[in-house]
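Q: 3D, please:
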Amino acid sequence: MNAYEKQIRRALRRKKAAPCIPENSYFLSRVAKAASAAIEKNISARAFTAPPPHIPGDFMLVLTPEGASHAAQALSGEVPFIARGEAQGAFLNLFLNRDAVYGEVLTEVLEQGNRYGTTAGDGTPVIVEYSSPNIAKPLGVNNLRSTLIGESVARLHEYTGRAVLRDNYLGDWGQQFGKLLCAYELWGDRRKIRKNPVPELKELYVEFEKRAAEDPSLEEKARALAQRLETGDRHLTALWKKFRTLSIRDFKKMYGRFGISFDAYGGEHFFVEEGKRAAEACLAKNVCTRGEGGAVVAEFPELPGFILMRSDGATLYHARDLAQLAFRTQELKVRDIRYIVGGEQTLYFRQLFELAKRIGFMAGSEALHVGFGLVLAEGKRMSTRRGTSVEVAELLERATEKAREVIAAKSPDVSPREREAIAEAVGIGAIVYNDLHQSRERDISFDWEKMLNVEGGSAVYLQYTHARILSLLAKVGGAQSAKPIFKEGEEYFLARELAIFPFVVSRAAEHDAPHMVAGYLERVAGLFNTFYGKVNVSGTADPALRASRLTLSKAAGQVLKNGLWLLNVPLPQRL
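A: As a prediction, this is how the structure comes out:
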């Protein structure tokens, strides 16, 4: 059993789903159940949407004209939690007994605290494979998208009752390492590499590409070294292991700044021999054939053909990834695997999954490619080979420096130590939210000003709103209300939005879509700031109403905290 297998088996044994709230126990689910009983039609609370501002009502349901008319009549009698229903074409507008319903919602939020928004699943394990950088290169912005989206997807699945295994499957094998070894032996400076290993290795790789463009013989030397590495050359294997160890050490430092850790660090090299056996098994089952020179080839209808193993016996990506998939589904018995990999690899995963199905590795299991758009620089994909990739370390430094400037201008009384902690949180938040607030399928144009706009970016707006709530609660103090009451429309609108958080999370997890949570949090922050601007909470004379407004504020803060945790956006205590 190799090191990766030990890591992943150990993680699988100890992983348990966190305690979550059954979805049907949320108060809004009970409202939906009461409505379902009255109109004799099963309705989920997930179907509840807030109507546009010009349409009265608390929630809106899309039915048919006949269904909406029937439902409005059925809801005219005494129905728990519901005052009445009104039909407008195919839409049913629900009017709730607001004080009772929203009071219960606020109580629910505060009682459940950090668990509010979770929904109990079946506890089954899911492997989320993400980040997956190539070794011997610093983490770049290209890897960052997979890292940030993958971490949020993992948290969404944890929040919906799954046992999540975070797997970082490194690019640590293939022809590119022949190039790196060639460059190291020709031009490598041992002292520089000992002092600053990963950046120096990256520079060697870039240097090889430049020189190989002028001297094609270098490519031949690199292929020969890659072949020697594949066959177990001791000297080259020792160098390669050194490069891998140094790379993981460097990656962990950067992941740590983002609050990310993995259960296992895999890699293609763990499945080289298994990949060869997988290719032979495909031949034995007539799923693949021998091609030119004896290479193992797969050809399926409606998909381009591809090679698993070259004529010299060297495995390619499909063979190694097929062996890894077989290990996960056949040995670990994991039935759900998510690959957080760029959308440009869609065809590759279609080929891989089709191959796995035909050989029998997918029976009872589901593997999904969760794709995302590219990071572009001047309209072109960033590339280490061309030297156009931006490193995450540089991005983080520039983000935190920009945040320091803003904090120094706005909060000069903050101590240097606290300013540094806030700058780190704001800078990281700006980077994370810049990616996650939009649909993952979209390409992102790399723009320093946009990415580091900590004043105008939505992340700092959400962080600031949360910090404002903490400040309000500390300033006003006093007990919150056990039975909240409401006076202004803005209070109802905010409470209504808080009620749907669990169902937003469920939909986001179902679609592996963090941007759904981001959009929701922006609505919550906007509603709270509108409420805060209209209502003087600390100046509310009626003690019961003041306590109720503090309860509403605290509940909004809790939901913002929970939602930003799902996005992995850090929360400073003040801004």
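Q: please count neighbours and contacts with C-alpha atoms only from this point.
A: Noted.
Q: excluding sequence neighbours, find me the nearest residue to residue 62.
A: residue 91 (4.8 Å; CA to CA, 6 or more residues apart in numbering).
Q: go ahead and confirm that neighbour touches residue 66.
A: No: taking contacts as CA atoms under 8 Å, residue 91 lies outside contact range of residue 66: 10.0 Å.
Q: give me the more crowded residue out of these two.
A: residue 91 (20 against 12; other CA atoms under 10 Å).
Q: which parts of the stretch 51-200 of the chain are helices?
A: Ranges of helices in the stretch 51-200 of the chain, per DSSP state H, counting those that start in this stretch, are 65-74, 98-112, 141-159, 175-187, 190-195, 197-214.
Q: also the stretch 251-400 of the chain?
A: Under DSSP H, counting those that start in this stretch, the stretch 251-400 of the chain gives helices at 272-284, 317-326, 346-359, 392-410.
Q: looking at those, which is buried most?
A: helix 317-326 (a mean of 23; mean count of other CA atoms under 10 Å).
Q: ok, residues contacting that one?
A: Helix 317-326 has contacts (CA atoms under 8 Å, 6 or more residues apart in numbering) with 268, 271-272, 274-276, 278-279, 307-309, 352, 355-356, 361.
Q: before we compare anything, build this one as well:
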Amino acid sequence: MYAIERFESRCKKAIESILKRSVELEVPPPEIGALFALPCHGLSKYPEELAGELASKLESLDIDLVGKIEARGAYVNFFPSGEFYEIVLREILQKGDDYGSGEKKDEVIVIDFSSPNVAKPMSVGHLRSTIIGQSLYNILTFLGYKCIGDNHLGDWGTQFGALLAAFELWGNEEELESDPIRHLFELYVKFHRESEKNERLEELAREKFRLLESGSEREKELWKRFVDLSLREFQRIYDLLGVKFDYVLGESFYYSRAKRLVQRALEQGIAKISKGVVVIPLEEFGLPPLVIQKSDETTLYSTRDLATIEYRLEEFSPSKMIYVVGAEQKLYFKQLFAAARKLGFNCNFVHVDFGLVTIGGEKMSTRRGKVVLLEDLLREAIAKAKQVIEERNPLLQNSDEIAKIVGIGAVIFNDLKGDRIQQVDFDLNRMLNFEGDSCPYVQYAYVRGRSILRTAGVTKVTLESVELLSDYEKKLIELLSFFPRIVKLAAETLKPHYIAQYLLDLAESFNSFYTHCRVIGSPNEATRLAIVSATTHVLKSGLSLLNIRAPEMM
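A: This is a model prediction of the structure:
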């Protein structure tokens, strides 16, 4: 248990021993200066009187790590002792980048994220699922869970019938070889434009997919080429983002299992035929039925998703399955999870939804070709980062690699710093803002700290005792102490923005400390070097949880 957790736990136990009831503490506003506060509003008709009485009784208990207890209005505020600051610094220096991590757990969590559609370029719209999912994977793994990241590729379905039909009508082998994804994307867009004028094209697409599902060698061979070419393109972008998966299994992997699942659901009376299609009724959940087989006996992505759940339960025995998919799919996931339970698939299913990425307020659409390609964005971010870095530090060595770290980090952090449920309107200038509320601001705080340690000539900081601390030092150490709590909050809510916002606060607090507290050559140099070292550990660790690297120089 970390110092901040012990502090909170002991305060609660002391309060509960007096009140004979359970209580919850809250974190007061920064201007109060306390670590925790007990609101007394719901505990008595006279909350201010109760706060005063409690403070007096608690002061006499001599609670470990607590220095002062004070009633302010209807709140009892708890302030740390001098010992608390020393314990926090020792914890961080001892654990290093692992400060805030949890003990290894037996629990397995499957995280389904990214999941782009094959034969289409990855757009900025794919960024959210990819980096939110990777961040959650990092956070939960950091806390000791066994995580399995699965990139459930969209490589099956009617859209591939459309693509096969489009290639047959307008495809060009030379263009496919020279620039495969762009050519396939152009064909996909053209097909849907033309199908608005010619309804027979949709019939052709359905026939092509039926042939693919029935095992036609011609369609299967061409489909395999599309998949292989797409995977090569996707991997290049994942490498740029530093994203990794434990499994990359497309919908096609589950096709045979999905067909068997339909048959079994019908035999068990869980599914029924309605108007020529097979559905799983969900009236008892207050939901519309889930269609799992079309009238031409082909499967849908819902069928393959159910087969995927079955496979994951058999293969990994997870306690939880997390799906990082946009908020527009809320109804579908309610249906999917309800159908899974009817089929006897027992697991804690969680839909981690997020707001859309828009361009000028308009939703992006691959059918209409209205997209901003993710790779273009990342390359532009790197180029701009290099320009800014070279203006600030023309003699910086290895500027290309540092520009990559800063540019990619800026894009990731911009997306993760806000609550994931909010809609993100695509704005390149905001993503690449290098001032204030941005990733470079946090990264530069880390670089500044590392520079101090190099100048001091220390590689490993040790702490003998903590000298008299200024308010700037106390505030910084208090903020550092909250890191384990913030990581747990991000995990419990499945919202990485708590870590991003914490890092911004930590960088600001460190910059205030840097401005007002001389480190090298000061009478308190040893203590202040320990504070600097502890801060760099937490900044680096926090950025890493968001899948962002911390450069040594900028």
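Q: can you give me the TM-score here?
A: Comparison of the two superposed chains (TM-score structural alignment, normalised by the length of structure 2) gives a TM-score of 0.93, and 542 aligned residues with a CA RMSD of 2.1 Å.
Q: ok, which of the helices of the stretch 51-200 of structure 1 comes nearest residue 451 of structure 1?
A: helix 141-159 (11.5 Å; CA to CA).
Q: so the closest one aligns onto which residues of structure 2?
A: Counting by TM-score structural alignment, helix 141-159 of structure 1 pairs with residues 124-142 of structure 2.
Q: in structure 2, which residues correspond to stretch 272-282 of structure 1?
A: Using TM-score structural alignment, stretch 272-282 of structure 1 pairs with 255-265 in structure 2.
Q: ignore the last one, stretch 486-502 of structure 1
A: Stretch 486-502 of structure 1 maps onto residues 468-484 of structure 2, going by TM-score structural alignment.
Q: mind checking how far the residue in structure 1 sticking out farthest from the centre is from residue 366 of structure 1?
A: Within structure 1, the residue lying farthest from the chain centre (CA atoms, centre = their mean) is residue 77, at 45.1 Å. Residue 77 of structure 1 sits 46 Å away from residue 366 of structure 1, going by CA to CA, to the nearest Å.
Q: for residue 216 of structure 1, same thing?
A: Going from residue 216 of structure 1 to residue 366 of structure 1 by CA to CA gives 44 Å.
Q: these two: which has the busier surroundings?
A: Neighbour count, other CA under 10 Å: between residue 216 of structure 1 and residue 366, residue 366 has more, with 14 against 10.
Q: name the nearest residue to the equivalent of the more buried one over in structure 2, ignoring sequence neighbours.
A: Residue correspondence to structure 2 (TM-score structural alignment): residue 366 of structure 1 is matched to residue 348. With CA to CA, 6+ apart as the criterion, residue 348 of structure 2 has its nearest non-adjacent residue at 4.5 Å, and that residue is residue 320.
Q: translate that neighbour into the numbering of structure 1.
A: By TM-score structural alignment, residue 320 of structure 2 lines up with residue 336.
Q: and the helices in the stretch 401-550 of structure 1?
A: For the stretch 401-550 of structure 1, the helices defined by DSSP H, counting those that start in this stretch cover 416-436, 448-451, 458-476, 489-499, 501-510, 514-534, 543-567.
Q: from the chain's centroid, how far away is the last one?
A: On the basis of CA atoms, centre = their mean, to the nearest Å, helix 543-567 of structure 1 is displaced by 25 Å from the centre of the chain it belongs to.
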